[in-house]
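Asker: here is my input; please provide its structure:
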Amino acid sequence: MKTLIYSAKDFEIPYLEKANCKKHKFTFLEESLSSESAMKAIGYKAISISSADEASPIVIEKLKDFGVEYITLRSVGHDNVNLNSANTIEIRVANVPAYSPYAIAEHAVGLLLTLNRKLIESNKRVKSFNFDLNHLIGFDINEKTVGIIGTGKIGAIITKIMHGFGCELLGCDVVKNEELTKKYGMQYQSLEALCKNSDIISLHVPLNSETHHLIDKNLIDKMKPGVVIINTARGAVLNTKDVIKGLERGIIGALGIDVYEKERGLFFTNHSNDIITDEMIIKLNAMPNVLITGHQAFLTDEALTNIAETTIYNLDCWSKNGVTENELTKIVSKKK
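Answerer: Predicted coordinates for the structure are as follows:
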């Protein structure tokens, strides 16, 4: 199948080519999908997009006009794709439902440890042969209360890891995972109670109408002073303006994020020679108790392999006029 790969990055191309084994005809495009770049899909039956791409109703309509029949995401999240429009005009969409929950969970723990023990500042000092230990005090994670919002595949692994640290575990999810309660002693609480009782909060929920700006001033005001918040889910799960105010007021003691509310057009690209006008990211970047990584939690060999293999699997199914179990749309399989 002739496929255009939007937002293709150098690090992922070898994985896609290896998984493809020359079955599908790929064209790699560094540019992200947008209303302007949609026309580049003319002549392609399928496209592949990442979380950096925009598949709004207008873009979906354009893709349909250009002859695109299939969209395969190289991500779990699909909040950047208007599925209602895709269903209506019959463009089939599939994602990668699980590539490596360990990659995300382990990155979240890495953010926590780096922030808590001030490893960035410590390393900067040592690089200058400054071995002063002042202002590098952290805290024992052992016996701290960790609130895990979203206890699906990634949240379950975070639970397991933090149990190993000797933490008390609180969970919040619309569906309770009873196994986590049995194995690790997780106590499920309301979102408000979890925020009130946790020393550390880790977010692992999808972005939708229910979770947009889930963490806002109302909940931040109920948190323990000095709480550490880690977000490797989606940027807009946090109300960034409210989080910045929480940091300035000292309610939030530290913030570790791999995702950002306004990351589209910013992340995945080198802006070191550009003038950045986003005041929120400028403020966050200037705070010594904030650690930001550029949406790289998924960046492990295992995860990239799984993403590539599932992407090719989706295309394989469609090329045989079949249905992949990863489809997000509800469209009857097309006949030859």
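
Asker: only C-alpha atoms from now on, for both contacts and neighbour counts.
Answerer: Fine.

Asker: could you pull out the strands for this structure?
Answerer: In order along the chain, the chain carries the following strands (DSSP state E): 2-5, 25-28, 46-49, 70-73, 92-94, 145-149, 168-172, 187-188, 200-203, 227-231, 252-257, 290-292.

Asker: to compare with the earlier structure, here is another sequence to fold:
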Amino acid sequence: MKPKVMLVEIEKEEKEYFRKSLRKDVSIAFQEEILTEDNVEKYKDELKDTEILSVFVYSKITEKVIKSMPALKYITTRSTGYDHIDVEFCNKNDIIVSNVPVYGENTVAEHTFALILSLSRNIHKAFYRTARDKFDLVGLKGFDLKDKTLGVIGAGHIGLHVIRMARGFGMEVLAYDVNKQPFLAEILGFRYVPLDQLLKNSDVITLHAPLIEQTYHMINKENIQIIKKGALLINTARGELVDTEALLMALEDGIISGAGLDVLEGEALILEEHRLFSPELPQDSLQKLVRNHILLHREDVVITPHIGFYSTEAIHRIRRTTVKNIRAYIRGNPRYTVGEKKNRSKDLQPV
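Answerer: Take a look at the predicted model:
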């Protein structure tokens, strides 16, 4: 009997790809809606015999959600980050978790520079102005990136692509990362520095770190004060890396002259409108929504709806890797595993 896979957060046009690619290996069920504790009961009949679960970043796979799937043995997320999955609980219950470690380093890096250029040349302001048939230049003076300093927090796959692009613009680059690669720093022409030094000396700061306990609110009320006055802050990683209250304060006080955000703290709530009217909505969640609403209406902030990964090429790579992950699990050789179970997988080359 074929194992059952449930693919959630699936767009209509994706179904045919997965159906065609996996029909020989598994029985398939689809769910377009995100999966959370709030709606897991709704799908309990479909989930009870699900052995393989495929999710994206907006589904919150908590202990309660996992317990509703007694047959669950494998979760594969169609993303690099996996903070939306209770990996610790999975490890304790012998459930394997895999991710897509490489799919769009260049894709996210390109979007990072789209946000940087939108702010540095006031493209967002100019667009709205010309849309109203106004062509004056007042308030639209920008600045060159050449000879400016870019601070890259997280010099992994995506961060290194950003660094290459920055050097092409003629920028100086500082990087902060716990895992240093001195040879690459020499080849690409950047310097590793402590976080405080990066914040004090960068004209543009861009975040490419994973969301873990140590990086939660790594930009906060204390260190945001030392950022070079007038710098830009860009976040295409995870919203929770930045304390939104601190960001609003820094924008209001002129410490930061602009922010480019593809991710927001608590952004999942924006997608779950029904939760806004729940009496059980935590006070801190409501505060996050209010702060995000304020950010949305600031002229010095450019917000995109988590589309840094969303290119034709990157989506194809995500789908292809997800199919290969599922097949590898079925063959008994799961790959790209995360958490304590990662040692059981072969170290295969990214696709």
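
Asker: need the TM-score from the superposition.
Answerer: The TM-score (TM-score structural alignment, normalised by the length of the first structure) is 0.91; 326 aligned residues with a C-alpha RMSD of 2.1 Å.

Asker: on that earlier part again, distance to I307 of the first structure and mean neighbour count added to the strands of the first structure, as JSON lines?
Answerer: As requested, these are exported to JSON lines (distance: least, C-alpha to C-alpha, whole Å; neighbours: other C-alpha atoms under 10 Å):
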{"stretch": "strand 2-5", "distance to I307 of the first structure": "13", "mean neighbour count": "22"}
{"stretch": "strand 25-28", "distance to I307 of the first structure": "16", "mean neighbour count": "15"}
{"stretch": "strand 46-49", "distance to I307 of the first structure": "11", "mean neighbour count": "24"}
{"stretch": "strand 70-73", "distance to I307 of the first structure": "9", "mean neighbour count": "26"}
{"stretch": "strand 92-94", "distance to I307 of the first structure": "12", "mean neighbour count": "25"}
{"stretch": "strand 145-149", "distance to I307 of the first structure": "25", "mean neighbour count": "26"}
{"stretch": "strand 168-172", "distance to I307 of the first structure": "28", "mean neighbour count": "24"}
{"stretch": "strand 187-188", "distance to I307 of the first structure": "32", "mean neighbour count": "20"}
{"stretch": "strand 200-203", "distance to I307 of the first structure": "22", "mean neighbour count": "26"}
{"stretch": "strand 227-231", "distance to I307 of the first structure": "21", "mean neighbour count": "25"}
{"stretch": "strand 252-257", "distance to I307 of the first structure": "22", "mean neighbour count": "24"}
{"stretch": "strand 290-292", "distance to I307 of the first structure": "24", "mean neighbour count": "20"}
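
Asker: ok, which of the ones you listed comes nearest D221 of the first structure?
Answerer: Nearest to D221 of the first structure among those is strand 252-257 (9.6 Å), distances taken as C-alpha to C-alpha.

Asker: mean distance between the closest one and the second structure after superposition?
Answerer: When the second structure is overlaid, strand 252-257 of the first structure sits 0.5 Å from its aligned residues on average, using mean C-alpha distance after the TM-score superposition for the first structure.

Asker: what range does that strand cover in the second structure?
Answerer: The alignment of strand 252-257 of the first structure onto the second structure (TM-score structural alignment) covers residues 256-261.

Asker: which residues touch the matching stretch?
Answerer: Stretch 256-261 of the second structure is contacted by residues 115-116, 119, 227-236, 250-251, 300-304 when judged by C-alpha atoms under 8 Å, 6 or more residues apart in numbering.

Asker: repeat that with 6 Å
Answerer: Contact partners of stretch 256-261 of the second structure, identified using C-alpha atoms under 6 Å, 6 or more residues apart in numbering, comprise 115, 230-235, 250, 300-303.

Asker: likewise stretch 239-255 of the second structure?
Answerer: Stretch 239-255 of the second structure has contacts (C-alpha under 6 Å, 6+ apart) with 216-221, 229-230, 256, 263-265.

Asker: by neighbour count, which of those residues wins?
Answerer: When neighbours are taken as other C-alpha atoms under 10 Å, the top entry among the contacts of stretch 239-255 of the second structure is L264 (27 neighbours).
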